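Undergrad: Mind looking at a prediction? Sequence and model below.
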Amino acid sequence: MLTITLSIFIPFLAAIFIPFIYKRIQNRHIGWFVIIVPIALFIFLASFIPSIANGSTYMHTIRWIDSAGIHFATYLDGLSLIFALLITGVGSLVILYSIYYLSERESLGRFYVYLLLFMGAMLGVVLSDNLMMLYVFWELTSISSFLLIAFWYHRKKSRYGAQKSMLITVSGGIAMLAGFIMLQSLTGSFSVREIVATIGQYTDEPLFLWAMLLVLLGAFTKSAQFPFHIWLPDAMEAPTPVSAYLHSATMVKAGIYLVARFTPIFGGEAVWFYTVSGVGLFTLLVGSFNAVKQTDLKALLAYSTVSQLGLVMSLFGLGSVALQHGYSPDSVIYTQATFAALFHLINHSTFKGALFMVVGIVDHELGTRDIRRLGGLMAFMPITFTIALIGSFSMAGLPPFNGFLSKEMFFEALVNARNLEVFSTGTVGTLFLVVAWIASVFTFVYSMIIVFQTFFGEFHPERVEKPSSEASFGMLVAPSVLAIFVVGIFFFPNVVGNYLLRPAMTAIYPSFAGAEGLVPHIKAWHGFNPALWMTIGVIILGTILYKLIKYWRGVYTIAPLRWNLDTAFNAGLTWLEGGSHFITRMYMKGYLKDYLVYIFTFFIVAVGGSILWTGSYSFDFTDNSPIAINEFLIVLAMAGAALAMIFAKSRMTAIILNGVLGYSIALLFVVFRAPDLALTQTVVETVTTALFLLCFYFLPEWKKERSARKTKIMNGIIALSAGTIVTVLALAVQGNKMFESISVYFEDAYLLAGGKNIVNTILGDFRAFDTMLEVVVLFIAGIGVFTLIKLKTGKEDKDIEDQ
């Protein structure tokens, strides 16, 4: 459907008009205009829920580059619908929250432009069917998130966090692009649907494994999986509405979406299972362990996001095992891990979005997020406390909140996974289970820290920077709505399961469509099963650890635990910068002659070496026309002018000799019966000669440089070698025609383009875009020169006035 394609462009179009609206409105917050966009998109996308729940999918393609198979293709199914609803639904609440959070003194026009660009890019990622289109939007999310994180660019930490996220996610995106190209070379298609349908016959190809690993690299960097998770905590320097949006529903979820979307392609491989599950579980443990030691509430939530993303990622890895042997009652058991991943994905968006907004309220009202300065807030911030309690307990996996349901399904999936055939021994499966359980204990601990150390205890007004009070009604609406979803999903989980999760499961397991047990019935009570006992153990041990936290928190000061990847990242940047400065200083001497030596030396080595290595210096003069005496004389005059230019003692002489070369070429065009080229060459040579004279008039007097004998000899060798290689290359190309000359095509210029002058037709029709861009470049350069002249003139006028 065309409307689905248009839904991607609506945020971009809105972003264009925001600056104009922002300048014209008075006494109104621009956010009230912006919020219309995500709400309208959410309502539009929600209208597809009934039809997609019944098995429908929607595809629309705008054909673009047929020869390369690159088209603007969109595809809406159950999986993309979940993410699109999260992007627009949570986006609406984030914008509502930002209206009350951000002061009108901020650059709100710029903020909402960035936010809409990010929203449009995320919709493009989840709705794209063409891999090249997906990649473009993927990198656009990195660029727009860079702008959002660095919104307060006057802060050093904001600039650092934006740079860090940009470097890591864009690098992963480039690796992912290489994987996409490998997939296309294997299957002959950039369409995700077509690749899913045909990939089975290419799994034994060498490129298949490399494509898998490169795609995973892109997914891991974007979804903050270990060891690429280090960018996410630094991204908290963005305004809280941005953090709530990036951490709960968008940026980090793009990597999760990629893994889910590519599970039907790579999911049947053991490498995929071990990599996705192993990295996910380790990320879960690292994130939860590091979250406990944080003293900044926002940093704590950032590491908790890393942890929760690892949980979801590990579940997708476990669920992929079902694709190894095709449909069977046993394999469907493992699809419940994927179901749990999708369910927890939605739950995480609700409770994490609410928690980030709560932290923003605390910071906005008290002026600090430092846990050591907080306490006793429940007395005068009861609504904020209630929302924080709901979100934190849901994240800890406690009833009656939606996080409890998905956490139980997580434990149940791990219990079932202990006997997987992909595990070499049962010990490995048990290790997975133990790691997940320990990480869940730390998750419980940091969830309790949010609630009890922030809202309980004694309040110290002298430790905060602002008078303490409950947030305004408008600021509480968005987190309250998310908190209602946290509770509501617990009591009515199968509404989500039947209308959203079921079609998403069909998208991930297309060969299992309609299979019995693919979508389990969600219920809170399963009896005293292993998963419940694990939860009880988490609560008991987590409570003990929280109560005794001051006695064991010193473990973070142990040397090995003080080492972190941030230090390695910063050291790497410092080393790269130092190395680049060292290398640059080696060749940036400030002398044009040195740069020419570098260029021609590289040319001689690369091109000359290639000619010698391949033996491509054979010549064939049999078909050449005889050289007439007038042609010989013209060339002889050109050679004489070139040699004389070397020994010229003034710029005027050098310019005249250079003009002799140019006009001699025009004479050759006349001899070869190309009057249009001769005329063009004459005009160009006349203009350039005049410009040379004009420019050199303002240069200081030319003093002939005195170079050492060795330097002259070296320059002569380089010049002769470069000239010889160019001559040999031209003769070799002219004498070895492997393909029909392209000039044959342009001989039909009159029929193809309606132009009798071939040169003008090539410039104006065949190379129209190239010529247009060249004109644009010249226009930009002209504007730059004009600006510099005006600035200099204005400065001189100001100096005269001052005098």
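TA: Yep, it's here.
Undergrad: When you work out contacts or count neighbours from here on, use the C-alpha atoms and nothing else.
TA: Will do.
Undergrad: quick one, helices of the stretch 401-550 of the chain?
TA: For the stretch 401-550 of the chain, the helices defined by DSSP state H, counting those that start in this stretch cover 402-417, 426-455, 473-491, 493-496, 502-508, 530-547, 549-552.
Undergrad: right, so of the ones you listed, which gets closest to T57?
TA: Closest approach to T57 among these is made by helix 502-508 (9.5 Å; Cα to Cα).
Undergrad: ok, T384 - how many residues close by?
TA: Per other Cα atoms under 10 Å, the neighbour tally for T384 reads 24.
Undergrad: Now it. Nearest residue, chain neighbours left out?
TA: Nearest residue to T384 in three dimensions, chain neighbours excluded: V358, at 6.2 Å (Cα to Cα, 6 or more residues apart in numbering).
Undergrad: Neighbours of the one you found, how many?
TA: Using other Cα under 10 Å: V358 sits among 29 other residues.
Undergrad: what sits against it?
TA: By Cα atoms under 8 Å, 6 or more residues apart in numbering, V358 lies in contact with T384, I387, A388, P479.
Undergrad: then this one, side by side with the first:
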Amino acid sequence: MSLLHSAILIPLAWAVLMPLLGRRLGNLHAGWLVLPIPIVLFVYFCMQLPLVSSQTMMETLPWMPSIGLDFTVYLDGLSLMFALLISGIGVLVVLYSTFYLDKNKEAIISFYTYLLIFMGAMLGIVLSDNLIVLYGFWELTSISSFLLIAFWHQRQKSQYGAQKSMLITVFGGLAMLAGIILLYVMTGTFSTREIISQVAHLADDPLFVPALVLILLGAFTKSAQFPFHIWLPDAMEAPTPVSAYLHSATMVKAGLYLVARLTPVFAVQEQWFWLISGVGLVTLIYGSLQAIKQKDLKAMLAYSTISQLGLIMCLLGLGSAAVLNPDGAGGEMYAKATVAALFHLLNHAMFKGALFMVVGIVDHETGTRDLRKLGGLMALMPVTFTIAVIGAGSMAGLPPFNGFLSKEMFFTAVLQIRQMSIGHLSAWGGLVPVMAWIASVFTFIYSMVLLTRTFGGKLQSDQLEVQPHEAPMGLLFSPVVLASLVIVTGLFPNLLGAALVEPAMEAIHPTLLSAGERFDVHLQYWHGWTPEIWMTIGVAAVGTGGVLLYRRLKLQNRLWSNALNANLLYDGGLRLLDGLSRQMTDRYMTGSIRRYLIYIFVFFIGALGITLLWAGEIGWTEMELASASAYETIVVCVMVGAALAIPWIKSRIAAILVTGAVGYMVTLLFVLYRAPDLALTQMIVETVSVALFLMCFYHLPKSDLASSASRGKWLNLAIAGGAGLIVTLIVIAASGPRNFESISNFFVQESYRLGGGKNMVNVILVDFRGFDTLLEITVLGIASIGIYSMIRLRLAETKQRGKIEGNRLPLNRMSNYRSNDVILKTISKVVVFIIVAFSLYLFLAGHNNPGGGFIGALMTSAALVLLAVAFGLDVIEKVLPINFRLLTAAGLLIAALTGVGSFLFNVPFLSHTFGHFELPLLGDTELATAVLFDLGVYLAVVGVTMTIILTIGKEER
């Protein structure tokens, strides 16, 4: 595994360890335990700056190469810029949060766990070359963001904001996934680099434009572009460190990264230019207008962030025109818009991160963020005021701050748009500079309003919850660093231009460079009395007038009507969908298990029946049937007779036992067919299933099975007969002529050579198809936890109802039940140990002889069931004081870690190996890593089975 892979996995691994390490911290704040992670990452990425300026880095970890999925990481100028933002801002945010969050009042272990997951996921996005892997990390940022926004989950607004962000960003992510799949259909690869190499052949493909639109949906939703911006203001319910990190510097920039990364692919289409530039410009204006209206400081910063993201998106769109006009000075001129986008992206992370932290300090030290209650804090909080001046001045585009430079570059880009010959742009290009100038005026106004209304004017002590004072140095350090960077990059902009912007430009516009040629990014303050300077002077003059008239004209209430906006459409649409889904669900979710089974079996019959008819003839005449022996005939007759008898039995217990008899007859068939693994599994499953059936039916009300309506019986007969017929036809179809050689020959020949086991069934389960087995035990674990949770909730509700009504709770009959059969009790004391010993033998011998982890686990569970039948469920808890839910988790963890361990040897997930070793006393012994995986299966299955049995058995009637 390379260092680049480790850079992604270290935060994720640390997030897994945080709940364990957090318990041993004592009085130490968990933030100090997390802080080294972003520091190490930032230092590592800084060390790559000299290397990336001359070449790129790529490392591949095989995952599923057969379908084109490899964990390939790619570090070039663009990904390095974002990696430095993620890790660098991460250092300052973690340090800030250490002083912002009270470890005695907040669930800080959960907070830092979610934050580390987000950090690793963001690094995964910017470093992944494979688009499917990128999509996986993309959705992980949505999940971790959801958890961070809902951190104060007791608040209804936090729940609402988290849900809104999740729904909108996941919707965009699914659209992006569809676009990625379309790209794969066109190119046959998920690799970004390989897709870029095929771009000359893609533009005329009919799937190209749909893929472009779908991928932009993902980018627009993640970067809060209009009309998908509505999730960002509600996300401000998150703690301020989250807002400073996710919603100003990193997560919202993921959409911008995606647009920049795929510009070489899609910029050959005019639609890319129009959509990105147009949506970005509308977002810029809308966000700046809405920011002026806000009365809450974080809400104002939220809309200002939307506006600034629109500005960067617009610049990326304008810069894509360089691909449409690559020849001569035109391409270089348009590419300067991309330079402006990258430079402002860095500037925005600095000044907006500082401003969010300032707002957090104001809230922390005054108890409010309401502009109507604030004022006069300049003298009381001089350091915070100084930081706010720097941040607001940069956001307003005033010298000598870095925001002035990127605003001037923005004006240059929109003025140059009039020279572009793209569609009808020449006719309407003059409106773009006007719209950009108006948006800049409003940006100036809300920047100055934020500054003057918070720190200027009179102090309103009676409106504040606490007496304001300057924040401690721990809170001030991070925003001071960011504010200092704003000044340094403003005075010396070419430090960033040469180190970060130039390599990033080469990654975005490689087609504009000849062999050995490099971009020369040179930034400076003064270019003479250019139109851009006069536009800036006009912004400052008109904006100052707007600030002076802000209160008098009541701009907060007059600029924009809320009668119809995207939030109303979102809320109304959500209520409509919720109502329709409830009506539909109420129609089929009646609580009747019989109806649910009817739905399942009817769908099963219809889907498979249509498939068989569509496939053609089944091949009746070409089947080669073996002759049946007398033993097989007898077993089949008993099995059919038992199955036919079940509908006519009036007792539930008798019906369950006869059903078990059918299963045992199937076990005998497996024995006759010389399939010992299947026979063992079937026998134990049947034993445990009968016990579970008895426990479940114990809780049902008494009824006579023969009292059902005849119509219901005939419907049952029709569905059962249809299902049986479909299964028979499938068996006949599978036994008919084949168009390809059976895969069984491969397993017969390669089980020992590749898997090191002579038991082909076990080798398939733990090696060749180990990933299937891992998913299966995961599903079983989830099911057991679901059963446990539902019954525990039901018990809690019953107990609460009993307390309220003053009723006495019923006794737990099943847990107190024990057999009075002395012979059973006596024999079980010995037989249980024999069964457990045999189960261990099956587990250890399973790789070469009949057995394995699954069969051994079921055998152990059967022994515990026997113990419970003889002595009661309480005895199991006394003899084995084990939390079987934790045992399930331990089994899943062992199985997963066995698969992950293969990465250490640079081989695909869940690759196994084996070898022969000379061991003391044992001599030549074969050892296989598959045994470790099988141990995980063993523990998980025992945990799942006993969790279900104990939970159902102990439920009060």
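TA: Good, I have the coordinates. Quick caveat, the model's predicted, so the values are computed rather than measured.
Undergrad: Report the TM-score for the pair.
TA: Put the two chains on top of each other and the TM-score (TM-score structural alignment, normalised by the length of the first structure) is 0.92; 800 aligned residues with a Cα RMSD of 3.1 Å.
Undergrad: picking that back up, report the mean deviation for the helix or strand where the residue nearest to T384 of the first structure lies after fitting onto the second structure.
TA: Under the criterion of DSSP states H and E, V358 of the first structure resides in helix 329-366. When the second structure is overlaid, helix 329-366 of the first structure sits 0.7 Å from its aligned residues on average, using mean Cα distance after the TM-score superposition for the first structure.
Undergrad: give me the stretch of the second structure that that helix matches.
TA: Mapped onto the second structure using TM-score structural alignment, helix 329-366 of the first structure spans residues 329-366.
Undergrad: All the helices of the stretch 551-700 of the second structure, in order from the start?
TA: Going by DSSP H, counting those that start in this stretch, the stretch 551-700 of the second structure shows helices at 555-558, 566-588, 593-615, 630-645, 652-672, 676-698.
Undergrad: The last one vs the first structure, mean deviation?
TA: In this case it means helix 676-698 of the second structure. Mean for helix 676-698 of the second structure is 4.9 Å (mean Cα distance after the TM-score superposition for the first structure).
Undergrad: quick one on the thing from earlier: go through the contacts of V358 of the first structure and flag which are in strands.
TA: Under the assignment DSSP state E, those contribute nothing to strands.
Undergrad: what number of residues lie near F600 of the first structure?
TA: By other Cα under 10 Å, the residues close to F600 of the first structure number 16.
Undergrad: Check L691 of the first structure too.
TA: Residues near L691 of the first structure, counting by other Cα under 10 Å: 12.
Undergrad: Equivalent analysis for M790 of the second structure, please.
TA: Residues lying near M790 of the second structure (other Cα under 10 Å) number 12.
Undergrad: which strands and helices sit next to the helix or strand it falls within?
TA: Assigned by DSSP H and E, M790 of the second structure belongs to helix 770-805. Using 3 or more Cα pairs under 8 Å, 6 or more residues apart in numbering; DSSP states H and E, the elements in contact with helix 770-805 of the second structure are helix 884-901, helix 930-953.
Undergrad: Next, the angle from it to helix 930-953.
TA: Using axes from the mean of the first three to the mean of the last three Cα atoms, to 10 degrees, the inter-axis angle of helix 770-805 of the second structure relative to helix 930-953 is 20 degrees.
Undergrad: counting contacts, what elements does the helix or strand L212 of the second structure falls within pack onto?
TA: For L212 of the second structure, the host element (DSSP H and E) is helix 208-222. Applying 3+ Cα pairs under 8 Å, 6+ apart, we find helix 208-222 of the second structure packed against helix 156-187, helix 254-266.
Undergrad: just checking, P62 of the second structure is part of a helix?
TA: No. Using DSSP: H, G, I helix; E, B strand; the rest coil, the secondary structure at P62 of the second structure is strand, not a helix.
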